[in-house]
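K.L.:
3D model of this:
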Amino acid sequence: MQQYVLVSLASMSGNGSVRNHGNYHENEGESIERRERLKSGRQSIPFYRRHSSVSYSFQGDPNSLSNYSRSYKPEFPKVGDYGSIQTSSHQHGTDLEEVFDDEADSVAEFTLPVQGANTDEKPVSTEKLYFGFTVRKLKVFLSLVLLSITEILGYSAIATFFPVVAADKGLSPGQIGLVFASYSIAGIVAALIAGSLLVKIGTKFCVLAGMFFNAGALICFGFLDQTALLPFYALSIASRGLMGFGCNLAYTAMYAIIFQEFEDRSITVVGMSETLVSIGGMMGPLVGGALYQYGGYATPFIVLSSLQFVLMVVCWYLLPYSPADSNVATVSPFQLLKHSSAVIATLDIIIMFTLSSFFASNLDTFLNDEFNMSPVIVGVTMLIGSLCYGITSPIWGYIADRWKKNFLMEIGTLGEFVAMVLIGPALLLKSWFGIEKQTLPLLYAAICVKGSFTGAALMPTFTDMVDAASELKVQESLLAQYGMVSGLWNTAFSLGDISGPLLGGLLVGKFGFENTAAILGLCCLGLMVIKISERIIRRCCCKPTIVEASSEYESLLPNTPDV
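P.N.:
Sure, this is the predicted structure:
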C-alpha cells in the first residue's frame, strides 16, 4: 500500500497580496502528535508556490526530516488550469480551482508520496546515462558539436585564399577588410532579432534556419570569381554578411537551448563548445587552403556548404522540438543593461574579443618585422594561443558552474593585462628592465598566458547575465530570458570582433604594436577594478530585495514560525 504525505494549501487574499497567516505556536502535545503522524508515514506539509515553481519543506525536527525536502515544477497552461505535480516516480493530477479561489478562505488537501515510505509498487527505473548525459541532453550536445565545428570551418576557411583572389580582382585592403567585417555587422542584427523573438520564432527553427543561411551563403561565395569587379565586391559583402547572420542566429538559439537543458552544467558545456570552436578555427585555414589548392576557388565552398546541409538534417533529427509561443512579450536584449553585472559582463566580452581580433589582424606583421618569421611559423605561433584557449575553457567553465561565487573575471582580466604588457613588451617595460628586444621565450609565454586566461574572463559572463535577467524579471519565461542573454552575448562578441581590426589599426599606426597592446591591456586592468568595485558596492550597499506577490494566483503561504 503506497503511503502519502498530506499537503495543505491555503488560499491567498483577494487583493493579490500575501495574507498574514500569523505566528506559529506548538505545544508539547501537538509536537508529540505530529511526530507520531510522521512515524506512520503521514505529515502535513506547508506548500509555497511562486509563478511556475513549487516547493515544499517539512515543519519538524530538521535532523530527521532533512532527507525529505524536494521541489516540484508544475505546468500552468492558463489561469484556472493547475496542471499536475510531477515527481521522479509519480504523477498526481490536480484540479485545484477552489484552492486558488480569491473570494473564499479555502483550504484544500492532496497527497504526495513520502520518500522512504513502505510501498508495494516497484520504483520507476532511472534513465540511462551516456558520458554523464541523458539521451536528450546527449543529442543536444552533439548538435552543439556539429554546429560549432561546421560554422567555424565556414568562417575561417577563406582566410588563406580569399584575400589573394580579391586582390587579383582589384579590391583594396580596406575593401577586403569591409568584406570580412560584414560578417560581424550582420551578426549583430541576427543576435538582436533572435534575442528578442527567440520564443516567438522557436529555438529549433532558429538553429536550422541559421545553418541553412550559412550553407546557402557558402554556395553563393563559390561562384563569385566568375563576376566582374563591382558585382564581385557587392556580392562578397552580401554573402559574407549572410554567413554572419546565419551563424549568430544559430548560436543565439543554441546557447539558449544549452542554458535550458543543462542548467547547472551549462557553462561547462559552453566551455566545451569553445574548445570545438578553437579546433575548427585551427582546421579551417588548413582545410580551405588545401581544397583551394587542389580543386580551385569553388571547391572549398561547395564541399563546406554540402557538409553543412547534411549536418543541418542531422541537427533537425537531434534537437528537441521547440514550439513557438506568440504570446511572449518582445523585449530587447539591451534591457539587461539596466543591471550593473550585465553591463560589466558585456564590456568584458567586447574587450576580450577586441583583443582576439586585434591579434588576428596585427600579430603576423609584428612577428615578421621583429623576428622575420615565415608564414608557416607565424601560423603556428598564432595557433598556440588558440590551443591554450581550447584546453582551458572547459576547466574555467566547470569552475564557473561548480562555484557560483567566484572571482574568475578578475583573475582572467588580470592575466590578460599581464599578457598584453609582455607580448610587445611595452616600451615603458623595456626602459624599466633594460629589455632591448622581444625574445621568443617571452613572446610564447605571453601568448600562452593570454590564451589560457581568456576563458577565465569569458565564462562568468554567462552566469552574470543570467542572474541579471532573473533579478530584473524582464521576461516570465526562462527560455525567453536565456534568449535575451544569448542575444546580448553574441552582440557583444560581434562588436568586439569589429573593434579589434578598426581600433587596433588606428592605434598601431600612431603608437606602434607594443604600446597598443599595452593600452588594450590597461583596459583589462580597468575592467578588473570596476568588477571588484561593483562586488564591494553590492555587498555593502545593496539590501536583499523582497518581492511581493503582485499578480493573480501568485503565491500560497502556510502558517510558518517567525524567523
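
K.L.:
make it CA atoms for all contacts and neighbour counts henceforth
P.N.:
Will do.

K.L.:
secondary structure element for Val7?
P.N.:
strand 4-10 (DSSP states H and E).

K.L.:
centre of the chain to that strand, how far?
P.N.:
38 Å (C-alpha atoms, centre = their mean, to the nearest Å).

K.L.:
what angle sits between the next helix or strand after that strand and strand 4-10?
P.N.:
Under the assignment DSSP H and E, the closest C-terminal helix or strand after strand 4-10 is helix 28-39. Counting by axes from the mean of the first three to the mean of the last three C-alpha atoms, to 10 degrees, helix 28-39 points 130 degrees away from the direction of strand 4-10.

K.L.:
which element follows helix 28-39 toward the C-terminus?
P.N.:
That would be, after helix 28-39 and using DSSP H and E, strand 45-50.

K.L.:
report all helices and strands that that next one contacts.
P.N.:
strand 4-10, strand 53-56 (3 or more C-alpha pairs under 8 Å, 6 or more residues apart in numbering; DSSP states H and E).

K.L.:
report all helices and strands that the longest helix seen in the chain contacts.
P.N.:
Ordering each helix of the chain by length in residues (DSSP state H) puts helix 478-541 first. In this structure, helix 478-541 makes packing contacts with helix 173-201, helix 229-262, helix 340-371, helix 408-422, helix 440-472, judged by 3+ C-alpha pairs under 8 Å, 6+ apart.

K.L.:
give me the helices and strands touching the last one, please.
P.N.:
In terms of contact count using 3+ C-alpha pairs under 8 Å, 6+ apart, helix 440-472 is assigned the packing partners helix 266-295, helix 340-371, helix 375-402, helix 408-422, helix 478-541.

K.L.:
what does the fourth one rub up against?
P.N.:
Put plainly, it is helix 408-422. 396, 400, 429, 442-443, 446-447, 449-450, 453-461, 514, 517-518, 520-525, 527-528, 531-532 (C-alpha atoms under 8 Å, 6 or more residues apart in numbering).

K.L.:
are any of the residues you listed buried, and which?
P.N.:
396, 400, 443, 446-447, 449-450, 453-461, 514, 517-518, 520-525, 527-528, 531 (16 or more other C-alpha atoms under 10 Å).

K.L.:
so Ser361 touches Pro501, yeah?
P.N.:
Yes - Ser361 lies in contact with Pro501 (C-alpha atoms under 8 Å); the separation is 6.0 Å.

K.L.:
which of those two has more neighbours?
P.N.:
Neighbours were tallied for Ser361 and for Pro501 using other C-alpha atoms under 10 Å; the higher tally belongs to Pro501 (22 against 15).

K.L.:
residues contacting the residue found closest to the more buried one once you drop the neighbours it is linked to in the chain?
P.N.:
Nearest residue to Pro501, sequence neighbours excluded (C-alpha to C-alpha, 6 or more residues apart in numbering): Phe358, at 5.3 Å. Contacts of Phe358 were listed using C-alpha under 8 Å, 6+ apart, and they are 499-501, 504.

K.L.:
compare with the first, here's sequence two:
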Amino acid sequence: MEEERARLITSEDTSYGGVVTFNASADQGSVHVQVPEKEERHLANGRTPQNPGRHRRKFTLMSLATMNFAACMCYAIPAPFFPGEAQSRGVSDTAVGLVFGAYAFFCMVTGPLFGKYINVIGAKFMLVAGMFVAGTCSVLFGMLDYMEGDVFLAFCFLIRGLEAVGVSACYTASFAIMAKEFPDNVATVLGTLEIFTGAGMMIGPPVGGALYSLGGYKVPFLVVGGFMLVCAVFMPLILPKQSDRDSVSEETASLVALLKVPSTYVSSLAIMTCAAVYAFLEPTLQPYLNLKFDMTEAQVGLIFLLSVGLYTLSAPLWGWLTDKGVFPRLLMVLGLLFTAASYLLIGPSPLLESIFVEGNDLWMVLVGLGLSGVSLGAALVPTFPELLKSAREAGLEDDSLATYGLVSGVYNCMYSLGEFIGPTLGGFLDDQYRFPVASTATAGFGGVVVIGMSFFYFYENRRKKSQSSCNDARSSH
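P.N.:
Here you go, the predicted model:
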C-alpha cells in the first residue's frame, strides 16, 4: 500500500532534451515536477511542448528584422549624395560631419534613458512609436530641398536629431526584446538580425544614389521615410505582445552596479571604436572617391555596398561562434586589429607609399573596405553578450526586461558615441589634412584600443588564475 501511495514516475521527453521526473505523494496530496535546469525558464514563461513558443519567436524575429532593415535604410540613404548637396549650399566638410554626428549624439543621450524606463513605457510601444517618429522625420528631411545656407544647416540638425531619438527608442526596445525572447542564443540572433541591418545599410546608399539621380534631393527621403511609416503601421499586428513589466527593484537594475564591473568599460570601448571607425567613412568617402576617381553618387553607393555586404554575410558566423564559446574576447581583439589595418589600405595611408608606388590605386581602397567589413563583424557581434556577462557579474537580475533594457541602453549609447566621434572627427581631419591622413589616424586609434584591450584581458586572466590557485590552496588545508 505504501508503495502505491508514494510512487515515482519518470518520463523521457525529447522536446525537453532530457528526463522529466514526477514525484507524487498521496499523503501530502502534492506533485513535484523536476525538469532539466535549462527548461525551467521556458516553463516559467508558459511554454510547453504543445505550445513551445516557436511561432512567437518567429514573429518576434520577423518584426525585429523588419525594424532593423527600415531604420538602417533611413539612416544610410544620405551617404552617397548628402555631403555633396550640403557643400553646394555652402556647408563645410566639418559641418557635414557634425550633421552625421548629431544623429549619433542624440541616440547616445537618449539610449540609457529609454533603457532605464523601458519597464514603464513598454517595449512594444517604444518600438512602434520610435518607428513612427523616425519615418516622419525622414520625410521631413526631404523637405529641406527648399532651404539654403544657415537655415538649411539648422533644420538638418533639428530633424536629424529628432529622427535619432526615434531610432534610439527602436533599437533599445529591439535589443531588450531580443535578449528576453532568445536568452540562450543572444549572439546568434544578433548576428542574424545583422543580416537585415546590413541589408538596409547595403541597399540604402545605392537606392539613395539612384533615387537622387532620378528625382533630386527630396525623392530618396520621401520614398524611404514612407516605407518606414508603412512598416510602423503594420508592426503592432506582427510583433507579439511583450511582457513589459518586471518585479525588479531599482537596486537590481542599477546602472551604477553595472559600471562597477571593469569589463563593462572594455566592451563599451570596443563598441564605440567599431562604430567610430565605420562612421568615419560616411561624410568623407564620397567626396574623396568623387575627387580622386571621378565617381558618380550611384557608383559611390555601390562602393559602400562592398563593406556592408561582407559584414552582413559574416555576422551570423561570428554570432554562432560566440554562442559556442569560441573565444569571444579573442574574436573582438583580432577583429579590431584587422579593422585598423584595413584603414591603412582604404586611405591609402602615406605610410604605404614606400611599399606601393601607386599609392592611390582603387584596388587598395576596395580591398581595405572588404577587409573592414569582415573584421568589423568579428569585433562587434560578441560585445553585446559580453555586456550581459558583465551585468551578471554586477548582480543584476537575470532574464529581466529591466536588465536587458539597461544593457541595451548602454550598448546603444556607446555605439552612438562612436557614430558621433567618427564623422565629427573624421570631417575635421579630412578638412585639415585630407582623406589619406585622416584614414591613417583612424587606423592608429583602432590600434591603440586593441593594445589596451589585450592588456586588460591578459591581466584579468592572470588575476582569475591567481584567485583560483589561492582558493584551491585554502580548500586543501
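
K.L.:
now the longest helix of the first structure on the second structure. Mean distance?
P.N.:
Taken over the aligned residues, the distance from helix 478-541 of the first structure to the second structure averages 2.5 Å (mean C-alpha distance after the TM-score superposition for the first structure).

K.L.:
got JSON lines for the helices and strands packed on helix 478-541 of the first structure, with distance to Val5 of the first structure too?
P.N.:
Listed next are those as JSON lines, based on distance: least, C-alpha to C-alpha, whole Å:
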{"stretch": "helix 173-201", "distance to Val5 of the first structure": "37"}
{"stretch": "helix 229-262", "distance to Val5 of the first structure": "30"}
{"stretch": "helix 340-371", "distance to Val5 of the first structure": "42"}
{"stretch": "helix 408-422", "distance to Val5 of the first structure": "44"}
{"stretch": "helix 440-472", "distance to Val5 of the first structure": "32"}
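
K.L.:
out of these, which comes closest to Asn327 of the first structure?
P.N.:
helix 173-201 (7.6 Å; C-alpha to C-alpha).

K.L.:
same for the helix or strand following the closest one, what does it pack against?
P.N.:
Downstream of helix 173-201 of the first structure, the next assigned helix or strand under DSSP H and E is helix 203-221. Counting by 3+ C-alpha pairs under 8 Å, 6+ apart, the packing neighbours recorded for helix 203-221 of the first structure are helix 135-156, helix 229-262, helix 298-318.

K.L.:
how close does the residue mapped onto Trp403 of the first structure from the second structure get to Glu37 of the second structure?
P.N.:
Correspondence of Trp403 of the first structure to the second structure, assessed by TM-score structural alignment: Gly325. Separation of Gly325 of the second structure from Glu37 of the second structure (C-alpha to C-alpha, to the nearest Å) stands at 19 Å.

K.L.:
and Leu380 of the second structure, by the same measure?
P.N.:
30 Å.

K.L.:
same thing with Ile346 of the second structure?
P.N.:
From Ile346 of the second structure to Glu37 of the second structure the distance is 50 Å (C-alpha to C-alpha).

K.L.:
quickly compare the helices and strands packed on strand 45-50 of the first structure and say which is most buried.
P.N.:
Mean neighbour count (mean count of other C-alpha atoms under 10 Å) peaks for strand 4-10 among those, with a mean of 19.

K.L.:
now it against strand 45-50, angle please.
P.N.:
Using the same axes, to 10 degrees: strand 4-10 of the first structure against strand 45-50 is 50 degrees.

K.L.:
which one of the helices and strands packed on helix 203-221 of the first structure is the most hemmed in?
P.N.:
Of those, helix 229-262 is the most buried (mean count of other C-alpha under 10 Å), at a mean of 23.

K.L.:
counting contacts, what elements does it pack onto?
P.N.:
helix 135-156, helix 173-201, helix 203-221, helix 266-295, helix 478-541.

K.L.:
how about JSON lines for those, with distance to Arg35 of the first structure added?
P.N.:
Putting those into JSON lines (distance: least, C-alpha to C-alpha, whole Å) gives the following:
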{"stretch": "helix 135-156", "distance to Arg35 of the first structure": "42"}
{"stretch": "helix 173-201", "distance to Arg35 of the first structure": "48"}
{"stretch": "helix 203-221", "distance to Arg35 of the first structure": "49"}
{"stretch": "helix 266-295", "distance to Arg35 of the first structure": "41"}
{"stretch": "helix 478-541", "distance to Arg35 of the first structure": "39"}
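
K.L.:
isn't Leu198 of the first structure right next to Ala253, touching?
P.N.:
Yes - Leu198 of the first structure is in contact with Ala253 according to C-alpha under 8 Å; the separation is 6.9 Å.

K.L.:
tell me, what's touching the two both at once?
P.N.:
With C-alpha under 8 Å, 6+ apart, Leu198 of the first structure and Ala253 have common neighbours 206, 483.

K.L.:
the second structure: which residue goes with the residue nearest to Pro501 of the first structure?
P.N.:
Using TM-score structural alignment, Phe358 of the first structure pairs with Phe280 in the second structure.

K.L.:
likewise for Ser156 of the first structure?
P.N.:
By TM-score structural alignment, Ser156 of the first structure lines up with Ala76.

K.L.:
my guess is that match meets Met201, correct?
P.N.:
Yes - under the criterion of C-alpha under 8 Å, Ala76 of the second structure makes contact with Met201 at 5.6 Å.

K.L.:
okay, now the residue mapped onto Val189 of the first structure from the second structure: neighbour count?
P.N.:
For Val189 of the first structure, the aligned position in the second structure is Val109, judged by TM-score structural alignment. Val109 of the second structure: 18 surrounding residues under other C-alpha under 10 Å.

K.L.:
list the contacts for Val109 of the second structure?
P.N.:
By C-alpha under 8 Å, 6+ apart, the neighbours of Val109 of the second structure are Cys413.

K.L.:
Leu235 of the first structure -> the second structure?
P.N.:
That one, Leu235 of the first structure, aligns with Phe155 by TM-score structural alignment.

K.L.:
from Gly115 of the second structure, how far out is the closest residue to its match other than its chain neighbours?
P.N.:
In space, and not counting its chain neighbours, Phe155 of the second structure is closest to Leu144: 7.4 Å by C-alpha to C-alpha, 6+ apart. Distance, Leu144 of the second structure to Gly115 of the second structure, by C-alpha to C-alpha: 32 Å.

K.L.:
thanks a lot, catch you later.
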